[in-house]
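> I'll drop the sequence and a predicted model, then ask my questions.
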Amino acid sequence: MKNNLGSISLLVAFGGLVFFEVLLRMDILTHQGWKIVTAGFEAATIGGFADWFAVSALFHEIPIPFVRKHTNIIAKNREKLTEGIVDLVTNKWLSPDVIAEKLNEVDLAKIILDFIQQPKNQQNAISLIQNIVLKLVDELDNPRFADALQKILKDQVSSIDLASPLGAWLQKSIKNGDHHQIWELIIEETGKSITNPETKTLLLAKLKEAAEEYSEKGFFKKTALFLAEKSGGIDLNLIADDLLLKAKELMSDAKTDANHPIRSKFDDWMLGFAQQLTSGDEKSINLIENLKERVMQHVEEEKVIHTLLISSKETLTAQLQNNETPLMQFLISNLNRMLVDLREDPAAQQKINIYIRETVSELLVKFHSEIGNMVRSSMMKLNNKELVEQIEDKVGNDLQYIRLNGAVVGGIVGVILALLKLL
């Protein structure tokens, strides 16, 4: 009904004009008042027709001589229309000042917090974080990343002064007795190595090598060694067992006695070495520097960094597979704690608001022309017919009131003019 309102009003006006004009000419209606009514319908018809033409000329071409070129206005002026809409949108409706003003009225931090704290959205955020971290983890075993990380580590280690801190730490540990547990661990492992069959095999080989070297020093020594071995005076296997047993007893005594001479002597040496490090002794410092270089060389040759990254990738990938793993539980609990702390911290919320507003404002100024470009691009994609149909679909129904108003106002003016003629 609404989209036919203009046509109905024109039809009523024209029908009324014909009806009363016929009755007047047939002298069925003779009173002067009917002429006023007829004049009203006549003016209403003219007004309705004129507004029909005006509205229709916006969207369609009307094949009327002389006025045809003034119809189909939207299609013929689409470039001006497009630029006008672009200017209106970019400089009036969505200008940087307008958007910034609206942003200042909104508590963006609160909106973000409310959004994230909803269970569904929080799960989506966690899933997003998982996906991002998984993509990063997937690149951990990239050889180029390992090489870059190794270079960074090497540069950092090379520039670090380990001598002074190490010397200070050694002095403190020895004076406080903190190193005794390390000593006991070293002695225990040494004791285990002594009882290892491979140790005895190595010791026997060294004893045989020493015996051979001794026998080569002269005929008499070789003869004496030969007679001793044949008579049982020298049993290398027994000597090896005795040496290992004495070494094991020595390690056992050193482990239980913190003041054992071996431990005390080594502590004194370590304390002196620590003092040399802290005092800047060149020889001691060079020892540490050489140790650093050898460690980094070993790391590089054995591809330690790459191996660690591969292992880390496997571990992290497994930890990121679901929300029940220790790593994900740690991340989720910290995320919840951070959100609670942020909600209770108005100052932090204000900083977030300021940051978002300033960032958005900067982006708007920098890329504001893109808004107009998007509007322009969207309109240019439409051909004339599609453009006219879209505009007509949105405003065509409301324009019918123009036609209705034209008929009504025309009728009223016609009645007034007819009354004036009678005066």
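Alright, I've got the coordinates.
> only C-alpha atoms from now on, for both contacts and neighbour counts.
OK.
> name the residues of the strand or helix carrying Lys206 that are buried.
Assigned by DSSP states H and E, Lys206 falls within helix 197-215. Buried residues in helix 197-215, counted by 16 or more other C-alpha atoms under 10 Å: 200, 203-204, 207, 215.
> possible to save those as CSV with distance to Thr317?
Converted to CSV, these look like this (distance: C-alpha to C-alpha, whole Å):
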residue, distance to Thr317
Lys200, 46
Leu203, 48
Leu204, 50
Leu207, 54
Ser215, 64
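> one more to weigh against that first structure:
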Amino acid sequence: MTGTDVERAVALRRMKTLATGLLGVLALVFVVAFALQDSYPWLQYVRAAAEGGMVGALADWFAVTALFKHPMGLRIPHTAIIPRKKDQIGESLGQFVEENFLSEDVVVAKLESARIAQKAGMWLEKPESADRLAVEGAVLIRGLFTVLDDDAVQGVIEGLVRRHFLEPPWGPPIGSIAERIFAEGHHHSLVDLLVDRAADWVDGNYAVVTRVVAQRSPTWVPRLVDGVVGDRVHAELSKFIRAVQDDPRHDVRVSIDKYLRDLAQDLQHRPETIARAEEIKAQLLDDPRVRDLTARTWATIKTALLEAVNDPASELTTNFKALVRDFGSRLTSDTGLSDKVNRWIADGASYFVRTYRSEIAGVISETVGRWDAEETSRKIELQVGKDLQFIRINGTVVGSLAGLLIFSIAHAVFG
């Protein structure tokens, strides 16, 4: 028994003693009045009152006792009601809770009147609340990292990478994205950059160009001619690149655009190009590389989070606190947001009650069903037994008054 149960048991014994004591007092009064009523006729009224009080006290004692046990151990029909009807009581109680407390209308009405979002916002915007959430979050993260197995987490990450990144073919999605980029001309900046770099290289590598020309010319050509040809080649090459730079509609640029658009189409629809993209993917991300990538990703995430949560002044912790306070302020000041959050809460609670109300109510009936019959009777008696003793006391008083009234009327009518 808990401390509360002990206190209730003491109070119950006290009330039982009081109710039984009243019965004993009335019994003593009845005996005295009955013995002396011939000498003192007015004692007949006292006897009648005491007699009625005893009848009421005994009747209510029987009624109260019959709820929890067999009175005086006698197996009288319709006694020990709670031990015999324990399972039915549990089912009825569960059904009562389900129908009257786990009702969608009741739950939604209560949540709407509670204004949970506004109250949560007022709590969240306090600095000490944000600090507390940050501390509790840090404890949770450290606990998770303590429990989680690194190899298992890496396996999960690797599985996700393979399922969502490696297994789907790359060609069609890359081709679709590239087609949109090329159609909108976003690649022109990259082409400009490449052409500019090519022009800079030609301008800065005159010696390289002339040397390559000399190396490729026949051996019988005089060096003077090689120099003239090399100079000419460099000049024409520079002139060509300058023309590509200056003319947005240059044939080279048009050819590049066409090539890129065709490539985007081939990546989406041409089996040979799609297969080639898959070969490149396999070469770039083979099993050892994927395994190494997932291991380094998990190690980086774990290290970064642990360092952040262990440092109260870290950027992550500071930003988290600011985000919590800002969200709290928005919940308090933004009626639209708070109404939306309250609606989400109400809808979630409504779905939960609608879906699981029978299971929740079933916990009550199942719990009562597992209790021992005598234990159930004792638990219920501890809860309501003290108040039931007032029934015995009231029955004693009402019985006394009824007995006195009946005797008085009978004596007045029949003399």
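Everything's here; your move. Just so it is clear, the structure is predicted and the values come from calculations on it, not from any experiment.
> please state their TM-score.
For this chain pair, the superposition-based TM-score is 0.71 by TM-score structural alignment, normalised by the length of structure 2; 366 aligned residues with a C-alpha RMSD of 4.5 Å.
> helices or strands up against the helix or strand in which Asn286 of structure 1 is found?
Using DSSP H and E, Asn286 of structure 1 falls within helix 282-301. Helix 282-301 of structure 1 sits against helix 143-159, helix 261-279, with contacts defined as 3 or more C-alpha pairs under 8 Å, 6 or more residues apart in numbering; DSSP states H and E.
> tell me how many other residues surround Glu184 of structure 2.
10 (other C-alpha atoms under 10 Å).
> distance of it from Pro173 of structure 2?
Separation of Glu184 of structure 2 from Pro173 of structure 2 (C-alpha to C-alpha, to the nearest Å): 17 Å.
> can you tell me the closest non-neighbouring residue to Asn405 of structure 1?
Leaving aside its sequence neighbours, Asn405 of structure 1 sits nearest to Gly48 (C-alpha to C-alpha, 6 or more residues apart in numbering; 7.9 Å).
> what residue in structure 2 is paired with the one you found?
When structure 2 is aligned by TM-score structural alignment, the residue opposite Gly48 of structure 1 is Ala57.
> secondary structure element for that match?
Using DSSP H and E, Ala57 of structure 2 falls in helix 43-68.
> on average, how far is that helix from the matching bit in structure 1?
In the superposition against structure 1, helix 43-68 of structure 2 averages 1.0 Å from its aligned positions (mean C-alpha distance after the TM-score superposition for structure 1).
> what is that helix packed up against?
Looks like helix 43-68 of structure 2 contacts helix 3-36, helix 81-84, helix 373-414 (3+ C-alpha pairs under 8 Å, 6+ apart).
> distance to Lys69 of structure 2 and mean neighbour count added to those helices, as TSV?
Formatted as TSV, those follow (distance: least, C-alpha to C-alpha, whole Å; neighbours: other C-alpha atoms under 10 Å):
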stretch	distance to Lys69 of structure 2	mean neighbour count
helix 3-36	15	16
helix 81-84	7	19
helix 373-414	8	18
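> Ala282 of structure 2 corresponds to which position in structure 1?
Counting by TM-score structural alignment, the partner of Ala282 of structure 2 is Glu300.
> the helix holding Asn286 of structure 1 versus helix 261-279: what angle between them?
90 degrees (axes from the mean of the first three to the mean of the last three C-alpha atoms, to 10 degrees).
> return the residues in contact with the match of Gly48 of structure 1.
With contact taken as C-alpha atoms under 8 Å, 6 or more residues apart in numbering, Ala57 of structure 2 is in contact with 23, 392-393, 395-396, 399.
> rerun at 7 Å
23, 392-393, 395-396 (C-alpha atoms under 7 Å, 6 or more residues apart in numbering).
> most widely separated two among these?
By the measure C-alpha to C-alpha, Leu23 and Gly395 form the most distant pair in those, at 10.3 Å.
> how about the helices and strands packed on helix 282-301 of structure 1, which one is nearest Glu184 of structure 1?
helix 261-279 (10.1 Å).
> which residues belonging to the closest one are considered buried?
Result for helix 261-279 of structure 1 [16+ other C-alpha under 10 Å]: buried residues 263, 267, 270-271, 273-278.
> what lies in contact with that helix?
Outside helix 261-279 of structure 1, the residues within contact range by C-alpha under 7 Å, 6+ apart are 163-164, 167-168, 170-171, 254, 284-285.
> one step back: and the helices and strands packed on helix 43-68 of structure 2 as CSV, adding distance to Val233 of structure 2?
Conversion of these to CSV gives the following (distance: least, C-alpha to C-alpha, whole Å):
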stretch, distance to Val233 of structure 2
helix 3-36, 103
helix 81-84, 110
helix 373-414, 105
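> of those helices, which is nearest Asp326 of structure 2?
Among the helices and strands packed on helix 43-68 of structure 2, helix 3-36 sits nearest to Asp326 of structure 2 (C-alpha to C-alpha), with 43.9 Å.
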